[in-house]
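S.K.: Return atomic coordinates for the entry below.
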Amino acid sequence: MGKINQGILGGVSGQVGNVIGGTWKGIDYLRIKPSSVANPRTEGQVDQRSKFSTVLRFLQPMTDFLRVGFKLYANKMTQFNAAMSYNLNNAITGAYPSFAIDYANSLVTRGNLTGAVGGAASSPSAATVEVTWTDNSGSGSAMATDKALILLFNATRGESVFTTAGPVRTAGTESISVPSEYTGEDVEVFLAFISEDGSKVANSSYLGSVTVA
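M.R.: Modelled structure (predicted):
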């Protein structure tokens, strides 16, 4: 900004063209008004915002679950933001304006504990989803006492049902009750494990989509 001494023009105030005049502590100044951005919504910006919204709709209903599932990756950020970062970079499919979540490549838990094997999901009875897995205790870092982390995501309603204190790895099965209103609707099923002391978490496994009986 340019300083103006008092003279035949006197002090300057207000705006003339793209020049704005004012007074600060008895000193008159001029500054140039910043140029406005002609198109703040560039193609890249719109594209990124659409991706962000897509991941946000997926993760918001499971915020409490993510506090457990991503707690080991919340370095200088929240667990939710850590999950957002991972899924933005790895779990988006499609093109604008039709982005979608690639569930097979998404993670709702993340860590280096040995994960689930032989996982499967079904709905054998009304308002119930049954999750099964093979006991792989002793393989890698898998322990018999690891507890199951199970999440069901209902994309139609933008809701999730989950447990962060499921049965131990050796149990091999768990039944999750869902609202009766889910009957006939699909839920996306995820399975992971957490160590007994909570210090280790496994990457989640996507078990597919199940239509609730």
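S.K.: Please make it C-alpha for all contacts and neighbour counts, starting now.
M.R.: Fine.
S.K.: What residues sit buried inside stretch 130-138?
M.R.: Buried residues in stretch 130-138, counted by 16 or more other Cα atoms under 10 Å: E130, V131, T132, W133, D135, N136, S137.
S.K.: now do stretch 92-105
M.R.: Neighbour-count burial for stretch 92-105 [16+ other Cα under 10 Å]: I92, F99, A100, I101, Y103.
S.K.: my read: N105 touches T93, true?
M.R.: No - N105 lies out of contact with T93 (Cα atoms under 8 Å); the separation is 9.7 Å.
S.K.: Excluding sequence neighbours, find me the nearest residue to the residue positioned nearest the centre of the chain.
M.R.: Centroid-nearest residue in the chain, with Cα atoms, centre = their mean: M84, separated by 3.4 Å. Closest residue to M84 apart from its sequence neighbours, by Cα to Cα, 6 or more residues apart in numbering: V55 at 6.7 Å.
S.K.: Please generate a structure for the following sequence too, so the two can be compared:
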Amino acid sequence: MAIIKNGVNGTVSGKAGSVVFVSTKTGNYVRSLPRVKKREPTPEQLLSRTRFKTMRSHISMLNPIITIGYKAYSYPKRAYDVAMSYNLNHALIQEENGFVVDWQKFMIAKGSPNPITSYTMDFDQENQVFLVTWEYDPYLEKKFDMGTYDSFLFLYNATYNGAEYPFLTNEAKNSLITGRQNIDIPKHKKQVTYEVYIFFVESYGGGNTDSMHLGNIKI
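M.R.: The predicted structure follows:
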């Protein structure tokens, strides 16, 4: 922005459009702004952008869940930022054409250790119910006092592509010591592969466990 000093007959200083006004002891001058040459990004910069974009596409989609799963772990930082940082460093695999997510290492929640020691998954197609049952480590359950934590079962369609249901979770929540949790699955127009995760959340806010990847299921 150019500024006129001392009214319309005064000197002009500053920038206006593609020129800049300069005041010196010998007078006032108008100069063209220097042209800034746009540099092409280096291969390393392009690789870094691709890496960041790959992870951001998933973290942004999952932000409502990330906010719950990283709430205690990330404080006082934003859950989104901490989830991005963690998964960028732990859950990406570089391939010839870019990056892919390692869903087994991808974490939608961080907290105390997940106590599950074994589990089963079953999908009842007739009743459209997906069921997970588990056994847990009683030592961890007592150490972190998580017996009454609510189960958070989460199915994520990682290939989304405008699908009807990018993710699904349970409305009614059972506790860790119940050893089972189900989700009512709406009927899909076409088959979808979901990555399956589970973690446990303190009923009245506060702590939660790490998420655990249970595998994937086609529905």
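S.K.: quick one on the thing from earlier: report the buried residues of the one helix or strand the residue nearest to the centre of structure 1 maps to.
M.R.: For M84 of structure 1, the host element (DSSP states H and E) is helix 79-90. By neighbour count on 16+ other Cα under 10 Å, the buried set for helix 79-90 of structure 1 is Q79, F80, N81, A82, A83, M84, Y86, N87, L88, N90.
S.K.: Would you reformat the residues you listed as CSV and include distance to L151 of structure 1?
M.R.: What follows is the buried residues of helix 79-90 of structure 1, written out as CSV (distance: Cα to Cα, whole Å):
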residue, distance to L151 of structure 1
Q79, 16
F80, 15
N81, 19
A82, 18
A83, 15
M84, 17
Y86, 18
N87, 16
L88, 19
N90, 19
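S.K.: Confirm that the residue nearest to M84 of structure 1 sits in a helix.
M.R.: Yes - the assignment for V55 of structure 1 is a helix, going by DSSP: H, G, I helix; E, B strand; the rest coil.
S.K.: distance of it from S177 of structure 1?
M.R.: Relative to S177 of structure 1, V55 of structure 1 is positioned 25 Å away (Cα to Cα, to the nearest Å).
S.K.: go on, R157 of structure 1?
M.R.: Distance, R157 of structure 1 to S177 of structure 1, using Cα to Cα: 16 Å.
S.K.: Verify the contact between G11 of structure 1 and I4 for me.
M.R.: Yes - contact status for G11 of structure 1 versus I4: in contact at 7.2 Å, counting by Cα under 8 Å.
S.K.: where do the contact lists of the two overlap?
M.R.: Counting by Cα atoms under 8 Å, 6 or more residues apart in numbering, the shared contacts of G11 of structure 1 and I4 are D28.
S.K.: Could you check which helix or strand contains the nearest residue to G138 of structure 1 once chain neighbours are set aside?
M.R.: Nearest residue to G138 of structure 1, sequence neighbours excluded (Cα to Cα, 6+ apart): A144, at 7.4 Å. Of the helices and strands defined by DSSP H and E, none includes A144 of structure 1.
S.K.: Look at the counterpart of A144 of structure 1 in structure 2 and say how many residues are nearby.
M.R.: Aligned against structure 2 by TM-score structural alignment, A144 of structure 1 finds its counterpart in G147. Using other Cα atoms under 10 Å, the number of residues around G147 of structure 2 comes to 19.
S.K.: isn't there a strand covering G208 of structure 1?
M.R.: Yes - per three-state DSSP, G208 of structure 1 lies within a strand segment.
S.K.: what sits against it?
M.R.: Residues near G208 of structure 1 by Cα under 8 Å, 6+ apart: A104, A120, A121, E188, V189, F190.
S.K.: Not counting its own residues, what contacts whatever helix or strand the second one lives in?
M.R.: What that stands for is A120 of structure 1. According to DSSP H and E, A120 of structure 1 maps onto strand 117-122. For strand 117-122 of structure 1, contacts defined as Cα under 8 Å, 6+ apart pick out 129-136, 189, 191, 205, 207-208, 210-211.
S.K.: So which of these belong to helices?
M.R.: Judged by DSSP state H, helices contain none of the contacts of strand 117-122 of structure 1.
S.K.: and of those, the nearest to Y182 of structure 1?
M.R.: When these are compared for distance to Y182 of structure 1 (Cα to Cα), T211 wins out at 8.7 Å.
S.K.: how about the corresponding residue of structure 2 for the closest one, what does it touch?
M.R.: Mapped onto structure 2 by TM-score structural alignment, T211 of structure 1 lines up with K218. Going by Cα under 8 Å, 6+ apart, K218 of structure 2 touches Q191, V192, T193, Y194.
S.K.: again, only using 10 Å
M.R.: Neighbouring residues of K218 of structure 2 by Cα atoms under 10 Å, 6 or more residues apart in numbering: F123, N157, Q191, V192, T193, Y194, E195.
S.K.: Emit the ChimeraX select command for whichever of those are buried.
M.R.: Applying 16+ other Cα under 10 Å to these, the buried members can be selected in ChimeraX as follows:
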select :123,157,192,194,195
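S.K.: Thanks a lot, catch you later.
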